[in-house]
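Undergrad: Sequence first, predicted coordinates after that:
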Amino acid sequence: MQTEYRQRREQLMAKIGNGTGIFRSAPMAVMHNDVEYVYRQDSDFFYLTGFNEPEAVAVLAPHHSEHRFILFVQPKDLEKEVWTGYRCGVDAAKEIYGADAAYPIHELDEKLPQYLEKADRIYYHLGRDRSFNETILTHYQKLLRTYPKRGTGPIGIEDPGPILHSMRLIKSEGELALMRKAADIAIEAHNHALQVTAPGRYEYEIQAEMEHIFRLRGAMGPAYPSIVASGANACVLHYIENNRQMQSKDLLLIDAGCAYEYYNSDITRTFPVGGKFTPEQKALYEIVLEAQKQAIAQVKPGNSFHAPHEQAVRILTTGLVELGLLKGDIDTLITEEKYKPFYMHRTSHWLGLDVHDAGAYQHGEHPQTLQPGQVLTIEPGIYIVPATKPPEDQPEIDPRWLGIGIRIEDDVLVTPQGHEVLTAGVPKEVQEVERF
């Protein structure tokens, strides 16, 4: 992978020209008191370096005569490493990660100016690390004051995100191999969940069964807090309590994926706990399944990113009208967004190093065009929230529909010919998810 990290840096440096890029590692997150969460590197930092330690800064200086890639890292400290784990150190930062120069992190203020004084701008994201923001702004302001004497130096700060995130949108073969692995592990976990779910079991038991498979198969763990939502809990989009005992007439909505070497999968399936849909559950499920299939069909090069969502909304709205949950002209209902009490989220998001991955969905008035190498989710749903109050011109909701929540989600790769569903190995046809 070091070759690929180097290629990414070279590609970014070609785009920033005479600028200097500065990237800060993610901070350690505290769980409680002095106990920390397992460390997770900032995705942009990892994408460019593969370096997985805190308290680090990467500098890209394409204009520098000797050092184009510079790392500032924690120095070796055997006493601290006994407590908190091994550190790469300065020497290995060059040997392993290919830095042209490496320094202890405490030398940042001393060494950084030499990589800024010939740059025409600084590429840096002013994020939530206020202290480091001030460090960069202090260097920038100092160089601005001396600019008249030297005639060189940065005259602006620009966020590198729009450039870097457009790169991250297109996945390499190496990245896709990791995403396929993450998908395969999550497929196994979802298929296992379908087999072991039964009335009387608790949501957290199914969560545990799935997350056991994640770790057993080498994943870092869940890609996000697993959603295991039975009954009306499925109408809460980000339900994570997972503590209800499941009943025979419930549906179970599971939205769970894993992270494998930093790359993520994201799958949702909904199926009957007792093995058979009720008539109402089946009717809504078939609408969502058809919406998902037709949305996936819209994933192909040249189509708008919004095309799958627009298709899903049309199918869902039409189905809701046919069931009497909405009334009126389909086009008018869509234009006036009358479907939103039942379908309140978008159909897709990018997927990769982040679950909601980096990359623009729209450029001004123009939506992103789908291109080979992009990976996105397709996840329509219908949620008949018990407290839903339909608009005044819409019918009251018959109680038999209340508390039904359904979502079906797959991870889809845009290919030169169309698309590939990376998570197709999890059943979703009615006859496949009904077990009796």
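TA: On my side now, so go ahead. The shown structure was predicted, so the numbers you read here are calculated from the model rather than taken from an experiment. Residues are numbered from 1 along each chain as shown.

Undergrad: alpha carbons only for contacts and neighbour counts from here, please
TA: Fine.

Undergrad: Enumerate every residue touching Glu379.
TA: 268, 292, 346-348, 407-410 (C-alpha atoms under 8 Å, 6 or more residues apart in numbering).

Undergrad: Below is an additional structure, to be compared with the one above:
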Amino acid sequence: MQGIVALTKLSKRISFKRILGSRSYCTDNVVDIGQPTSASHPQLLKDGEITPGITTEEYILRRKKLLELLPEKSLAIISAAPIKMMTDVVPYTFRQDADYLYITGCQQPGGVAVLGHDCGLCMFMPEAKLHDVIWQGQVAGVDAALDTFKADKAYPMKKLQEILPDMIRGSSKLFHNVQTAIPEYMKLEAFQKLAYSNNVRDLSIYTHQLRWIKSPAEIKLMKESASITCQALLLTMLHSKLHPYEGMLAAKVEYECKMRGAQRMAFNPVVGGGPNASVIHYSRNDQKIKDGDLVLMDVGCELHGYTSDLTRTWPPYGSFSSAKEELYELILETNKQCVELCKPGASIRQIHNRSVEMLQNGLKEIGVLKDVRSSAYHRLNPTSIGHYLGMDIHDCSMISYDCPLKPGVVITIEPGVYIPSYFDGPERYQGVGIRIEDEVLITETGYEVLTASIPKEVKHIESLLNNCVAMGMDSHNNLRATSS
């Protein structure tokens, strides 16, 4: 009987290895680690890159810079993002936590990275199980941590509770990613002891400092991400004249982004027609846009971990009414003047205050507001003029909007007005929402608008919609966004 049991176990191990082997290789006997590498996906990555566009050297430099920020005798713990389930067996599309990706380059769930002055980068990796490999494919393990992600040390996750406590006990302070914290390390006695003595902090106070200023490689990826969104939105604007439906426009822009290489949308597209545009983060996208109404489209995609964010407002049927054009020109002028304020030393707060001044005075001048000192303005625009942009849409939230901007920082400039149908004001302005959003890179001498290729002048938008129909709005071509 024991011989039969041993033989059965051996048979299972052999079968598992065969399955792992068959599922661990792509063409030409290239090992599949569960995410693209330069060997398995040469069309995406160059030799020496861990993720597309970001080299091994840059990842190692990021770790070095984080260690320089960490106090002596401290340890940083960063967990991968968790898998979130849509139903009992269907997960939502996985998106890696930005801090974990920034430090490790690993795009998969289930791992924990530990960074310390003594240990360097230590990665605890999930182990492939037969069931998971059959259903979901291979995952990066200990070998990938050492060979691909260039960790200094690596262990299977089952070793975490054996090894990590000693690492924590040798530290006087602990920093961890609060957003992805998991019980596997938080319940450890050594962790609890430091937490009880108030020596556990949020790691994002350091990682956001590093992520705030983009490297040349990151800027290149952000420009490519912005370019994809510009091209997709331009084609969607053309598409809107024959297909003025919010849902169809949302589908069109997502299709065009992904056809150009984006892995996913950065957020659910906001496609608000008519009064729906006055709902700032409207996302139902289920209405037909009426003749005479505007459509506000806020959209962005994600390319290899870097996001874009762009908004345009236009009349799908081809022309602005006089009242809507009046409001639009106020938002446009605010957008252009605020972009001009973008430079090293300025802050989002300063630019925001200028935008409030311009919009309050402009709305009073055209009769929307009776008094600039009233609280009514903040009901019509409760948003900031912009935010930081990068690996996350609202990037680096630990960095204050009062912080002076530096070269390499990317922000949005997005003035808007959102007038609900029930607003106590002139009827011609009721039920109108307008936002014009651009991405702006802070440079040594000022700024560069990364979304300048999408038209925003009234005459250019109307010309685009009325004169370009013959180009074929349903053709899936490689039309490029052109400078207005």
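TA: Received, thanks. No experiment lies behind these values; they were computed from the predicted model shown.

Undergrad: TM-score of the superposition?
TA: The TM-score (TM-score structural alignment, normalised by the length of the first structure) is 0.90; 409 aligned residues with a C-alpha RMSD of 1.9 Å.

Undergrad: So which of the contacts of Glu379 of the first structure is the closest to Thr278 of the first structure?
TA: Arg407 (16.5 Å; C-alpha to C-alpha).

Undergrad: just so I have it, where are all the helices in the first structure?
TA: 2-16, 43-49, 78-84, 89-95, 108-111, 130-150, 161-169, 173-196, 203-216, 279-297, 307-322, 330-335, 430-433 (DSSP state H).

Undergrad: In strands, which of the contacts of Glu379 of the first structure appear?
TA: 268, 407, 410 (DSSP state E).

Undergrad: Could you find the closest non-adjacent residue to the spatially most central residue of the first structure?
TA: Note on the first structure: the residue nearest the mean C-alpha position is Val355, at 1.5 Å, using C-alpha atoms, centre = their mean. Distance criterion C-alpha to C-alpha, 6 or more residues apart in numbering; nearest residue to Val355 of the first structure, sequence neighbours excluded, is Asn264 at 6.0 Å.

Undergrad: Look at Lys159 of the second structure and say how many residues are nearby.
TA: 12 (other C-alpha atoms under 10 Å).

Undergrad: That one -> the first structure?
TA: Residue pairing (TM-score structural alignment): Lys159 of the second structure is matched to Glu107 of the first structure.

Undergrad: same question, Gln231 of the second structure
TA: So, by TM-score structural alignment, Gln231 of the second structure is matched to Glu188.

Undergrad: quick one: contacts for that match?
TA: Contacts of Glu188 of the first structure (C-alpha under 8 Å, 6+ apart): 213, 426.

Undergrad: what's the matching residue for Lys456 of the second structure over in the first structure?
TA: That one, Lys456 of the second structure, aligns with Lys428 by TM-score structural alignment.

Undergrad: count of residues packed around its match?
TA: 19.

Undergrad: Tell me which residue of the second structure matches up with the residue nearest to the centre of the first structure.
TA: Counting by TM-score structural alignment, the partner of Val355 of the first structure is Ile393.

Undergrad: and if you look at Ala223 of the first structure?
TA: In the second structure, Ala223 of the first structure lands on Ala266 (TM-score structural alignment).

Undergrad: swap in Ile122 of the first structure?
TA: With TM-score structural alignment as the criterion, Ile122 of the first structure matches Leu174.
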